[in-house]
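Novice: Sequence first, then the predicted structure, then my questions.
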Amino acid sequence: MPHTSQPLHRRAALRASIGLLCGLSAHAVLPSLSWAQSSPASASRSAKSGLPKIVAVGGAITECVYALGAQAQLVGTDTTSVYPSAAQNTPKVGYMRQLSAEGLLSLKPDALIASGEAGPPAVIAQIRAAGVRVDLLEADHSWAEVQRKLLAVGEATQQLPRAQALLAQLDSQWAKAQAHVAAFAGKRPRALFILAHGGAAQVAGMQTAANAMLGFAGAENVMRGFSGYRPMTAEAMAAAAPEIILTSTQGLDAMGGEARFWERPELALTPAYRRRALVHMDALELLGFGPRMPATVLALSKRMGVA
């Protein structure tokens, strides 16, 4: 089973994955999408055109801006916005839950498009009071979440027809990915997602992005008796008996790589350990619920043996 990936720069990637996993491989780019690189010249043209200036908070929201070719309208992003690589060079407004009104308003945006977890609430209220349009988008770990993000970005950037056209393509790709999973005649693999950063390890239960992605890809999450994340224990591992383990590339790096990962004693009690069945993908790609999601679900299902 292949385990290769192209991780982001360590610091930026860890920020992205932690932001996603608290709210929340290779960078598989959809064939129909092109994330163009912004330039000072294009930014100047955008300013002269009178198009709205945007701050995007949330890695997947920033991806939507680039997917629509509206990156010249970006005046700032948060620290989870690391894909495409050009997004790492945008002015940063901090971590999504710790925004500063002063710093954000200094960028003079017309609109803030953010995850519903952005905050603190008092800062969001200050930004609204300053006359900035604020769109906070609900995260419910569904395909509808991706649709909402793309359409909200399209409206805020005045690129709604382009967003609707792209969404039609993505809806078709999503239907094909789900049909692929539905056609699988084999046994659904029993899978477990491990979140590991800074040495701590937790497992994903219900109502998490990881649980949703496992289901979309045709796997069964073995941790079904609770919601959110819980510490990983030997007793839980033995009882759950996962056949395959999924984690983020950044989390795997934080644990010292694949060899060190399998040295954790609690994993030795699982069928996955005997097979060394491990799949890892970039955190933002896997859990961001952005425009790469149809391709990501298809790739994940194949790597977990749902083919």
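Specialist: Happy to help now that I have it.
Novice: Could you use CA atoms for every contact and neighbour count after this?
Specialist: Fine.
Novice: Contacts made by stretch 190-201 with the rest, please.
Specialist: If you take Cα atoms under 8 Å, 6 or more residues apart in numbering as the criterion, stretch 190-201 is touched by 18, 21, 202-204, 210-211, 214, 219-223, 231-232, 241-248, 250-252, 254-255.
Novice: before we move on, what about stretch 267-275?
Specialist: Residues outside stretch 267-275 that contact it (Cα under 8 Å, 6+ apart): A234, M237, A238, A241, P242, E243, I244, I245, W262, L278.
Novice: PyMOL command to pick out the buried ones of the residues you listed?
Specialist: Here is the PyMOL command that picks out the buried ones among the contacts of stretch 267-275, judged by 16 or more other Cα atoms under 10 Å:
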select buried, resi 237+241+242+243+244+245+262+278
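Novice: Reformat the contacts of stretch 267-275 into a markdown table and put distance to L99 and secondary structure next to each item.
Specialist: Converted to a markdown table, these look like this (distance: Cα to Cα, whole Å; DSSP: H, G, I helix; E, B strand; the rest coil):
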| residue | distance to L99 | secondary structure |
| --- | --- | --- |
| A234 | 38 | helix |
| M237 | 38 | helix |
| A238 | 41 | helix |
| A241 | 41 | coil |
| P242 | 39 | coil |
| E243 | 40 | coil |
| I244 | 38 | strand |
| I245 | 34 | strand |
| W262 | 38 | coil |
| L278 | 36 | strand |
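Novice: With distance to M293 added, can I get the contacts of stretch 267-275 in a markdown table?
Specialist: What follows is those, written out as a markdown table (distance: Cα to Cα, whole Å):
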| residue | distance to M293 |
| --- | --- |
| A234 | 32 |
| M237 | 29 |
| A238 | 32 |
| A241 | 28 |
| P242 | 24 |
| E243 | 24 |
| I244 | 21 |
| I245 | 20 |
| W262 | 28 |
| L278 | 20 |
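Novice: try it against this one:
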Amino acid sequence: MSRKPWIAGLLLAAFALPGQAAERLVVVTPDIAEIVVALGAAGEVVGRDRSSQEAALAKAQVVGFSRALNAETIAKLKPTLVLGSAAAQPPTLWPQLKQLKLRAEEVSAREDGRDFAEAIVKVGQLLGRDAAAAKLAADWKQGMRLRPARPVRYLVSYDGSLAAGAETAPDTLIRAAGGVNAAAGLNGFKPLTREAWQALKPDVIILGSHTAAVYGGKDAFAKRPEIAATPAGKQGRIYLMPPKQAMLVGLGSPAVVEQMVKM
């Protein structure tokens, strides 16, 4: 006599390999959400931050913006695993999640994203998708290989005021493109005076497209006296990029680096 279907199901569950059971995932930063989707685990995501807008995550509940998260809001979804990077704020988020007895993993701890390949591997290990993650990480590292060095001075600004210095994601992208970060003497994102814009002499300026209302749009920004006096202003080499591309290291960064090489 054949086993009843429910008995067969119990046997399958009992002998399932570790990592095969579906998780209840909450991804709190868009860089890590991309990895989860690329590894085919989108169906296990029950919560996401507002900026993780992959179509495969459309049904996941929004838990807030990655830079202003609340541990209790995340806990309400009863996740079995919370994933994110250093982009998740406030800094107290991770210890708070663990105080709530949640399994929470900050898989990328560097603000500049230079450990992103390692983050891909870690996510793969946590989700039982080691082989796929290893290939994804290898492909990403190949795409992020350093381009030939060029004396092109890039300046990436969040909002026409804050500039990306050392130890930031834009700095990592600029270096991969073979360029020079004009604001490398600064650490993190710092506001620039009018005099500083001129003194840094950027050949290329990249602005966050999401903050265009703050600086009045690209044309208005380019007309500022201190900007018009820079090599970038004189040559019309001012560009807008979405924050996910210009301000964060992610799976799309190799394509962003190629864009920057051509600027």
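Specialist: Alright, I've got the coordinates. Just so we're clear, the structure is a prediction, and the values are computed from it rather than from any experiment.
Novice: what's the TM-score here?
Specialist: Remark: TM-score between the superposed chains equals 0.81 [TM-score structural alignment, normalised by the length of the second structure]; 243 aligned residues with a Cα RMSD of 2.4 Å.
Novice: Got a PyMOL select line for the buried ones in the contacts of stretch 190-201 of the first structure?
Specialist: Selecting only the buried entries of those in PyMOL, with 16+ other Cα under 10 Å as the criterion:
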select buried, resi 18+21+202+203+204+210+211+214+219+220+221+222+223+232+241+242+243+244+245+246+247+248+250+251+252+254+255
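Novice: what residue of the first structure takes the place of K223 of the second structure?
Specialist: By TM-score structural alignment, K223 of the second structure lines up with E263 in the first structure.
Novice: wouldn't P52 of the first structure be in contact with I113 here?
Specialist: No - checked against Cα atoms under 8 Å, the pair P52 of the first structure and I113 is beyond contact range at 11.8 Å.
Novice: which residues do those two both contact?
Specialist: Jointly contacting P52 of the first structure and I113 under the rule Cα under 8 Å, 6+ apart are A156.
Novice: neighbour-wise, which of these two wins?
Specialist: Neighbours per residue (other Cα atoms under 10 Å) separate P52 of the first structure from I113, with I113 holding more: 23 against 17.
Novice: The more buried one matches what in the second structure?
Specialist: So, by TM-score structural alignment, I113 of the first structure is matched to L83.
Novice: Quick one: residues contacting that match.
Specialist: Contacts for L83 of the second structure (Cα under 8 Å, 6+ apart) come out as L25, V26, V27, V28, T29, I32, A104, E105, E106, V107.
Novice: Give the helix, strand or coil label for the last one.
Specialist: Assigned with DSSP: H, G, I helix; E, B strand; the rest coil, V107 of the second structure falls in the strand class.
Novice: That one against V82, yeah?
Specialist: No - assessed by Cα under 8 Å, V107 of the second structure is found out of contact with V82, at 10.0 Å.
Novice: of the two, who's got more company?
Specialist: With neighbours defined as other Cα under 10 Å, V107 of the second structure and V82 compare such that V82 has more, 24 against 20.
Novice: so is that one in a helix, a strand, or just coil?
Specialist: In terms of secondary structure, V82 of the second structure is strand; the call rests on three-state DSSP.
Novice: That one and D49 of the second structure, how far apart?
Specialist: Distance, V82 of the second structure to D49 of the second structure, using Cα to Cα, to the nearest Å: 11 Å.
Novice: so what sits against both of these two?
Specialist: Shared contacts of V82 of the second structure and D49, defined by Cα under 8 Å, 6+ apart, are found at V27, V28.
Novice: end-to-end on stretch 227-247 of the second structure?
Specialist: Using Cα to Cα, the two ends of stretch 227-247 of the second structure sit 21 Å apart.
Novice: Quick one: map V152 of the second structure onto the first structure.
Specialist: Looks like V152 of the second structure aligns to P189 there (TM-score structural alignment).
Novice: and the equivalent of G179 of the second structure over in the first structure, what does it touch?
Specialist: Residue pairing (TM-score structural alignment): G179 of the second structure is matched to A219 of the first structure. By Cα under 8 Å, 6+ apart, A219 of the first structure lies in contact with R188, P189, R190, A191, S301, M304, V306.
Novice: could you pull out the helices for the second structure?
Specialist: Ranges of helices in the second structure, per DSSP state H, are 5-14, 30-38, 71-75, 93-99, 116-126, 130-143, 169-176, 194-200, 212-215, 218-222, 225-228, 231-235, 243-246, 253-261.
Novice: Let me know which of those is the nearest to E54 of the second structure.
Specialist: With Cα to Cα as the criterion, E54 of the second structure lies closest to helix 30-38 of those, at 7.5 Å.
Novice: equivalent range in the first structure for the closest one?
Specialist: Aligned by TM-score structural alignment, helix 30-38 of the second structure falls on residues 59-67 of the first structure.
Novice: Superpose on the second structure and give me the mean offset of that stretch.
Specialist: Taken over the aligned residues, the distance from stretch 59-67 of the first structure to the second structure averages 0.7 Å (mean Cα distance after the TM-score superposition for the first structure).
Novice: how near is A204 of the first structure to N89 of the first structure?
Specialist: 32 Å.
Novice: follow-up on the earlier one: tell me, of the contacts of L83 of the second structure, which are also contacts in the first structure.
Specialist: For these, the contacts that are reproduced in the first structure, applying both residues aligned by TM-score structural alignment, their matches' Cα atoms under 8 Å, are L25, V26, V27, V28, I32, A104, E105, E106.
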